[in-house]
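Undergrad: from the sequence below, what's the structure:
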Amino acid sequence: MSQSTQLSQTSQLNELTTLELAQALMERLSISPNDWHRLKSNRNSRANEQVAAAIVYLLKNQPQEAQARLEQAIGWLDRSISAPPCPTHGKS
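TA: Presented below is the predicted three-dimensional model:
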């Protein structure tokens, strides 16, 4: 990547608010419906998703929501929580 390309990208990022950057990160790290079955038990992916959401809530001055997301992330990392079964499977 050339230096001018890096400067251009940095300039574009500087135009975004901190909240917009956090929301973009959250969107990037969110598990899409197409990837849900593949990643629903991936502890790193799930923790990433929750930490990014926590940052957004902190920036929106919603500390209780941020804390809940951080606790979820810790649960994924320390293996104290697991993915629930898919609601569309196993039904007769």
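
Undergrad: for the rest of this, base every contact and every neighbour count on C-alpha atoms.
TA: OK.

Undergrad: what count of nearby residues applies to E27?
TA: 14 (other Cα atoms under 10 Å).

Undergrad: and it, what is it in contact with?
TA: If you count contacts by Cα atoms under 8 Å, 6 or more residues apart in numbering, E27 has none.

Undergrad: let's see this one next, to set against the first:
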Amino acid sequence: MSKTTLSDQQPIDLQTAEPLALAQALANQLAIGPMDWHRLNSDRRIRAKEQVAAALVYLLNDSPEEALPRLEQAVGWLNRSIKAPPCPTHGERK
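TA: Below is the predicted model of the structure:
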């Protein structure tokens, strides 16, 4: 399988695509969307994957200073030293 399609983008040829485009596609696929936030925000594996993918995008953009905190977050999720913050919308008065 050498091509993949993201729902909102053109097909990507995995053999010829630039690494940054591949990393961005991966980060988009692994990002937790608003509709899934409450269900997945405490899933350590999913959160770690999301952070590692984001870090890779920053590394490929020559921004290691932005990648490092995301890698640290990923490690924190995996070693259980961090936990999900409370939902920012809970407690809001409308």
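
Undergrad: what TM-score do we get after superposing?
TA: Once superposed, the chains reach a TM-score of 0.85 (TM-score structural alignment, normalised by the length of structure 1), with 86 aligned residues with a Cα RMSD of 1.8 Å.

Undergrad: R93 of structure 2 - how many residues pack around it?
TA: Around R93 of structure 2 there are 5 residues (other Cα under 10 Å).

Undergrad: so who does the counterpart of R79 of structure 1 in structure 2 touch?
TA: With TM-score structural alignment as the criterion, R79 of structure 1 lines up with R80 in structure 2. Each residue near R80 of structure 2 by Cα under 8 Å, 6+ apart is listed here: R44.

Undergrad: from A17 of structure 2, how far off is R80 of structure 2?
TA: 35 Å (Cα to Cα, to the nearest Å).

Undergrad: wouldn't S82 of structure 1 be in contact with S41 here?
TA: Yes. If you go by Cα atoms under 8 Å, S82 of structure 1 and S41 touch, sitting 6.7 Å apart.

Undergrad: how many other residues sit next to A27 of structure 2?
TA: For A27 of structure 2, using other Cα under 10 Å, the count is 20.

Undergrad: host element of it?
TA: Using DSSP states H and E, A27 of structure 2 falls within helix 19-30.

Undergrad: and S45 of structure 1, by the same measure?
TA: helix 43-59.

Undergrad: buried set for the next helix or strand after that helix?
TA: Downstream of helix 43-59 of structure 1, the next assigned helix or strand under DSSP H and E is helix 63-77. For helix 63-77 of structure 1, the neighbour count (16 or more other Cα atoms under 10 Å) marks 65-77 as buried.
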